[in-house]
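>>> One predicted model, sequence on top.
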Amino acid sequence: MSENPYPEHQPGGGYLPGGYQPQGASGPSGPTLPSGAPNPYGNLPRPAQPSISAMVLTGVSAMLTLSVYCACIGLPPLILGIMALVKHSQDPAGASRLAKIGWVVLAVMTVLAIAGLVLAFAVYDMGGPTPTSPYPTY
C-alpha cells in the first residue's frame, strides 16, 4: 500500500506524456524526446501580442469621445479601435489595417473640425457690428 501511483515531481522537470522530457532537458529519469519527434501536444500557436496602435487609438478616441466637445471626432475612431482590438487574435493583419483606418479617420475628423471652427469664426467675424451693438462702426 505504500506504492505511490503518481511519479515524484522533480524541480525543473517538465514531463510530457509517456514519460518524455522536453528536448535538451537533463534529468535522472525518463528519456528525452528524440530529435525531430512530433510534440505530443501539437504545434501550439504563440499568443498574439496586443496591437499597441489599436490600444492607443482606442484610448485617445475614448478620451475625445468622453470630452463633450470632441464626441463627434472621437466616436468613429473609437469604434474602429475596439473592432481592431477584438479582431487582433483571429486576424492580426486585418486588425492592423483597421487601426490604420481608425488613425486616418481621426486625423480627417480633426482637420474637418478645425476647418469648421475657423470657418465659423470667419463667418461670425465678417458680419461686423450689429445696429444694436454698443460699438461704433467706422
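Okay, I see it. Numbering: from 1, shown residues only.

>>> make it CA atoms for all contacts and neighbour counts henceforth
Fine.

>>> any idea what sits nearest residue 85, other than its immediate chain neighbours?
Excluding its sequence neighbours, the residue lying closest to residue 85 (CA to CA, 6 or more residues apart in numbering) is residue 54, at 6.1 Å.

>>> what sits against that neighbour?
Applying CA atoms under 8 Å, 6 or more residues apart in numbering to residue 54 gives the contacts 81-82, 84-85, 95-96, 99.

>>> Out of these, which comes closest to residue 60?
For the contacts of residue 54, the residue nearest residue 60 by CA to CA is residue 81; the value is 9.7 Å.

>>> what's around that closest one, how many residues?
Using other CA atoms under 10 Å, residue 81 is surrounded by 31 other residues.

>>> this is the other structure I want to compare:
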Amino acid sequence: MTDTKAAILHPGKLPVNDRGNGAATIPLVTRKCGARSMINGITSFQPGARIGLHFHNCEESVMILEGRAIAEIGDDRHYLQAGDTTWIPAGVPHRFLNESDEVMRIFWTYADIEASRTMLATGVEQSIDEEHEKARRL
C-alpha cells in the first residue's frame, strides 16, 4: 500500500500557464498532487504557434488531442492528427508546431519527476517544475 492518495484533476478548473508564442500549458499530474515518478499536462497551440527546438533529460510521449500538428524530431518532420502519439528518447531535439488555422492541443508525459528542458538555441536548461512556477498565468 502507498501513503499517497489518488488525484482527480479537472483541466478546466486548473491554472493555465502562458508559454509565449501562442502556446499555453495546463500542468496536470505533478508533485503537487503527489506524483513521484512522472508528470504530464496539456498544451494548446494557437494557429501559427510553435515552440523552440529543445530536448529533455528523460523520455517524453506526446498525444495529439485536437487539431493537426507538425512534430520535428531530430532531422525528421512528421504530420500528425488527433490520436497520433509520439515517443521521444531523452536527448533527442524536437518541437511541435501548429501551421494550421485551427487550435491544436497535445497531452504530454515526461517519464521523470525531475524532467528538464534544454533549449537548443541558447543551451539554457530549466526544470519543468521551475518553468511552470515562473510562468505567467492566463
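On my side now, so go ahead. Fair warning: this is a prediction, and the values are worked out from it, not measured in the lab.

>>> Need the TM-score between these chains.
The pair, once superposed, lands on a TM-score of 0.18 when counted by TM-score structural alignment, normalised by the length of the first structure; 45 aligned residues with a CA RMSD of 5.1 Å.

>>> can you pick the most crowded of the contacts of residue 54 of the first structure?
residue 81 (31 neighbours).

>>> For it, give its distance to residue 87 of the first structure.
10 Å (CA to CA, to the nearest Å).

>>> swap in residue 100 of the first structure?
On the measure of CA to CA, residue 100 of the first structure and residue 87 of the first structure end up 14 Å apart.

>>> Comparing those two, which residue is more hemmed in?
residue 100 (19 against 16).

>>> which strands and helices sit next to whichever strand or helix holds the more buried one?
In this assignment (DSSP states H and E), residue 100 of the first structure forms part of helix 92-126. If you count contacts as 3 or more CA pairs under 8 Å, 6 or more residues apart in numbering; DSSP states H and E, helix 92-126 of the first structure packs onto helix 52-66, helix 71-87.

>>> would you list those in CSV and tack on distance to residue 108 of the first structure?
Output for these, formatted as CSV (distance: least, CA to CA, whole Å):
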stretch, distance to residue 108 of the first structure
helix 52-66, 13
helix 71-87, 9
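
>>> Return the most buried member of those.
Of all these, helix 71-87 carries the top mean neighbour count, a mean of 21, counting by mean count of other CA atoms under 10 Å.

>>> Let me know the angle separating that helix from helix 52-66.
Orientation of helix 71-87 of the first structure against helix 52-66 (axes from the mean of the first three to the mean of the last three CA atoms, to 10 degrees) gives an angle of 150 degrees.

>>> Appreciated, that's everything.
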